[in-house]
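A.B. asks: model this:
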Amino acid sequence: MYKEPVKNFNKIRGYIREFYINGFKSRQDYTIKSSRSYDNEKRRIESYMSDYIDYHITPSGKVPYLSIDTRITQHNPLYRVWKTKSFTDHDIILHFLILDLLHTPLSMSELMDKIDEKTNHIYLYDESTLRKKLKEYVREGVIITNKKGKKNFYQLSEDYIISHDILDFFSEVSPCGVIGSYILDKQEKEESVFGFKHHYLTQVLESEVLYDLLNAIHEHKYVSLKTSRNRIKVLPLSIFVSVQDGRQYLVAYICQSKKMYSFRLDHIISIKCLEEEKNFDLYRKQLEEMKKHLWGVSLSNGSLETVEFTLHHEPWEEHIYRRLLREKRCGHVERLNENTSRFYAEVYDVKEMVPWIRTFICRIQSISISNKEIENQFKKDLEEMYRYYEVEEDDIS
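C.D. replies: Okay, here's the model as predicted:
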């Protein structure tokens, strides 16, 4: 039977990503799950995101899609999918009973007795269930605990107010910003003072994965990563975020192959924490050394490749030289003369640099890449471009 709330966030996460990034597929085109699953998830998303649903007409009928203009969107609408978790009657009643009763300190037995009184013994919670719930709320900071003699006493923590603007900014730009969105929901609505040129909305779908990875890094623990292809044991070391598209990556040490590797967070389904690594700092130090030769996130096969090119710029084009200095990352820039500059870098994956190098095509005088396959492909692409424009030029004349 269809129900709007969901128990497993990964279920809706996959559909949101598929529909937002690729657009809704028709019922016939979507083959990952059954037709009934497609219908249920489509109805959920249409309910959560009704303000952002649009349609286009195809030969097979009207197909909906998510349309979000990040230039005018002040609050990430994808946070809505985090606020749809299902719960049982017992869960929600116990939650509010705890909040209601712990305005004064109570021991476990005292709390159990008062819950029984409040519910007229209709809802029976065993001590184990209550203990787990209290332990969770202590961990989350909802309640505090004090020991008196041999007994623990529980009480609600004090409320504190965080500035609306701080929460507003945090919720849109910080990792796991969904936390700020939850707190904002409890404050009076105010107009946002922020606008974003680059607003990477889909990062919110990886919040749970990111949170688990950050905890593992903080605690120096191995994790078992489950992806759509396999499950693998790694030691998480760092999180990288692309400033171009907002995509998030985990850089980790793979135990089986004994190599560093990067994983896209949107390809990770779930994470299970394992044992602690006593020599964690040694692996982090190794990564810090490797970062000196990282252009992006790719470590390729672990071997360094070199790239070198010279650029021509006119005397009035000093901004080209300054751009080289600004964007060189791990590379080196040398001014050969007034009109010529040289760029040199040793990186793990030259292929990551090719899009950037292409932006200087009309100025490149010479280029040399140690990976000859990439160099030959780069030059071949240039030759095809020249041929293309020569043909166009002949047609025009």
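A.B. asks: rest of the way, CA atoms for contacts and neighbours
C.D. replies: Will do.
A.B. asks: Report how many residues lie close to the closest residue to residue 213 other than its chain neighbours.
C.D. replies: Of all residues not flanking residue 213 in the chain, residue 236 sits nearest, at 6.8 Å (Cα to Cα, 6 or more residues apart in numbering). Neighbour count of residue 236, defined by other Cα atoms under 10 Å: 29.
A.B. asks: Over to residue 216?
C.D. replies: A count of nearby residues for residue 216, using other Cα under 10 Å, gives 22.
A.B. asks: Please provide the structure for the following sequence as well, for comparison with the first:
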Amino acid sequence: MLQVQFVRENKAIVLEGLAKRGFANAEEIIDEMLNADETRRATQVSLDTVLADSNKLSKEIGSLFKSGEVQKANLLKEKTSQLKEHSKQLTEDLNTVTQKLQDLLYQIPNVPHTSVVAGKSEEDNEEIFREGDIPELTDNALPHWELAKKYDIIDFDLGSKISGAGFPVYKGKGARLQRALISYFLDKNAAAEYKEVQVPHLVNEASGLGTGQLPDKEGQMYHVTGDDLYLIPTAEVPITNLYRNTLVKESDLPITLTGHTPCFRREAGSYGAHVRGLNRLHQFDKVEIVRIEHPDNSYKALDGMVEHIKGILRELKLPYRILRLCGGDTGFTSALTFDFELYSTAQERWLEISSASNFETFQANRLKLRFKNSEGKNQLAHTLNGSSLALPRVLAGILENYQTEDGIKIPEVLVPYCGFEIID
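C.D. replies: From the prediction side, this is the model:
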């Protein structure tokens, strides 16, 4: 979430940034938030004064009793009782306004980076890079859901039987290709000095709040009500929360982590041909990279993440493009996001396969993730994350773009991981 002091000192910049997102009632909410903070600070001052007066009187009462001046002491005790009642009311008022301030801050998205353009939707995103040759397929080329059935490698009907739509079953060479991609992605990340971690697939509410999935995306997360836990929508959540309420050493930065997890998303309201097959699922696998950076280095680190993902797609020899998201399409917590899309030749459309984002201090402020700077002061770190990569659409792209009359060829870099060269 935004820092109140930053908003107070840079109100015009904040409103300008929120306007890029098309954030409704921005000025009204910002003013209400600042007023709540003014009330909170004034209430805290009043409470501190009352508590100080009460402590002072308590010492005087003790002295009076010691000197035998019982009557004076009892008079002051009545006054301390009044002060205690006043402090109790002020404490309740402080708790109420603090909660109000917190609730208002949770409603306000991050301020976009200056390079982000205004826009309402994905139609306004900027393409900044494109690479790779789009293969020419035969006239009888098939989309991946037909290929999956033809070669018996992914069973969508069986998944529906077990769980419902959006839960595919990978079989035979399909399962082995999925496993090969996971291992390949993790190896590439490890070679780039990302430390591999295995993390829980369910998180508590504090973790969801820490990285911004709650309360913004509560309706998109699966909630285990009996234990009040949430199935993770991405490994970003548990990995970043490893450092919740943590003061790290400046010398430890950057902290670079990677992990593979299943991801669970309700994707409420997602229907139609554009979400067919692997295009959109309720459960899928993803390999994530997470960075905790010094604020001075975070945008250089973001560029490095983009180059890292580009390197993976080059080795897979998949045609892709990079988009800089406009304000209206940038995620709630992000200051700047680059989306990677690969071209599905069989579907004749671009499929999002990765995003790399810098959240600046937005998540760190919620997480209370700080480091002690060179001046000895605690300072919020910057957090970043990226998909490296999400498997379903990468798998879909491989199946569709590598299909031939003889079967589906396996990208050369994956053959050592798969143990076979073709699905036939």
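A.B. asks: Just give the TM-score of the two.
C.D. replies: Scored by TM-score structural alignment, normalised by the length of structure 1, the superposition of the two chains gives a TM-score of 0.27; 172 aligned residues with a Cα RMSD of 6.7 Å.
A.B. asks: So which residues of structure 2 form helices?
C.D. replies: 4-9, 11-21, 26-67, 70-107, 144-150, 156-162, 173-191, 205-211, 236-241, 298-316, 362-367, 391-401, 415-418 (DSSP state H).
A.B. asks: right, and those - which one's nearest residue 262 of structure 2?
C.D. replies: Within these, the stretch nearest residue 262 of structure 2 is helix 391-401; the backing value is 10.0 Å (Cα to Cα).
A.B. asks: hmm, back to that, figure out which of the helices of structure 2 is closest to residue 286 of structure 2.
C.D. replies: With Cα to Cα, the closest approach to residue 286 of structure 2 among the helices of structure 2 belongs to helix 391-401: 5.6 Å.
A.B. asks: now for that closest one, which elements pack on it?
C.D. replies: For helix 391-401 of structure 2, the packing partners by 3 or more Cα pairs under 8 Å, 6 or more residues apart in numbering; DSSP states H and E come out as helix 144-150, helix 173-191, strand 283-293, strand 336-344, strand 349-358.
A.B. asks: one step back: in JSON lines, list the helices of structure 2 along with mean neighbour count and distance to residue 383 of structure 2.
C.D. replies: Formatted as JSON lines, the helices of structure 2 follow (neighbours: other Cα atoms under 10 Å; distance: least, Cα to Cα, whole Å):
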{"stretch": "helix 4-9", "mean neighbour count": "13", "distance to residue 383 of structure 2": "18"}
{"stretch": "helix 11-21", "mean neighbour count": "19", "distance to residue 383 of structure 2": "19"}
{"stretch": "helix 26-67", "mean neighbour count": "16", "distance to residue 383 of structure 2": "24"}
{"stretch": "helix 70-107", "mean neighbour count": "16", "distance to residue 383 of structure 2": "18"}
{"stretch": "helix 144-150", "mean neighbour count": "18", "distance to residue 383 of structure 2": "35"}
{"stretch": "helix 156-162", "mean neighbour count": "15", "distance to residue 383 of structure 2": "36"}
{"stretch": "helix 173-191", "mean neighbour count": "19", "distance to residue 383 of structure 2": "17"}
{"stretch": "helix 205-211", "mean neighbour count": "21", "distance to residue 383 of structure 2": "10"}
{"stretch": "helix 236-241", "mean neighbour count": "24", "distance to residue 383 of structure 2": "8"}
{"stretch": "helix 298-316", "mean neighbour count": "17", "distance to residue 383 of structure 2": "8"}
{"stretch": "helix 362-367", "mean neighbour count": "24", "distance to residue 383 of structure 2": "7"}
{"stretch": "helix 391-401", "mean neighbour count": "24", "distance to residue 383 of structure 2": "23"}
{"stretch": "helix 415-418", "mean neighbour count": "16", "distance to residue 383 of structure 2": "32"}
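A.B. asks: so which of these comes closest to residue 350 of structure 2?
C.D. replies: Using Cα to Cα, the nearest of the helices of structure 2 to residue 350 of structure 2 is helix 391-401, at 9.7 Å.
A.B. asks: quick check: angle from the closest one to helix 298-316?
C.D. replies: Here helix 391-401 of structure 2 runs at an angle of 40 degrees relative to helix 298-316 (axes from the mean of the first three to the mean of the last three Cα atoms, to 10 degrees).
A.B. asks: By residue count, what's the longest strand in structure 1?
C.D. replies: Counting by DSSP state E, the longest strand found in structure 1 is strand 231-241.
A.B. asks: Next, the buried residues of it.
C.D. replies: Buried residues in strand 231-241 of structure 1, counted by 16 or more other Cα atoms under 10 Å: 233-241.
A.B. asks: Same question for stretch 380-397 of structure 1.
C.D. replies: Taking 16+ other Cα under 10 Å as the criterion, stretch 380-397 of structure 1 shows none as buried.
A.B. asks: those strands in the stretch 101-250 of structure 1, which residues are they?
C.D. replies: Secondary structure of the stretch 101-250 of structure 1, counting by DSSP state E, counting those that start in this stretch: strands at 106-107, 143-148, 151-156, 221-227, 231-241, 248-254.
A.B. asks: List the contacts of the residue nearest to residue 213 of structure 1.
C.D. replies: For residue 236 of structure 1, the contact set (Cα atoms under 8 Å, 6 or more residues apart in numbering) comprises 213, 216-217, 220-223, 250-253.
A.B. asks: Could you check how far it is from residue 250 of structure 1?
C.D. replies: 7 Å (Cα to Cα, to the nearest Å).
A.B. asks: Kindly report the same for residue 263 of structure 1.
C.D. replies: Residue 263 of structure 1 is 5 Å from residue 250 of structure 1, by Cα to Cα.
A.B. asks: can you check residue 305 of structure 1 too?
C.D. replies: From residue 305 of structure 1 across to residue 250 of structure 1, the span is 22 Å (Cα to Cα).
A.B. asks: More neighbours: which of these two?
C.D. replies: Between residue 305 of structure 1 and residue 250, counted using other Cα under 10 Å, the more crowded position is residue 250 (22 against 17).
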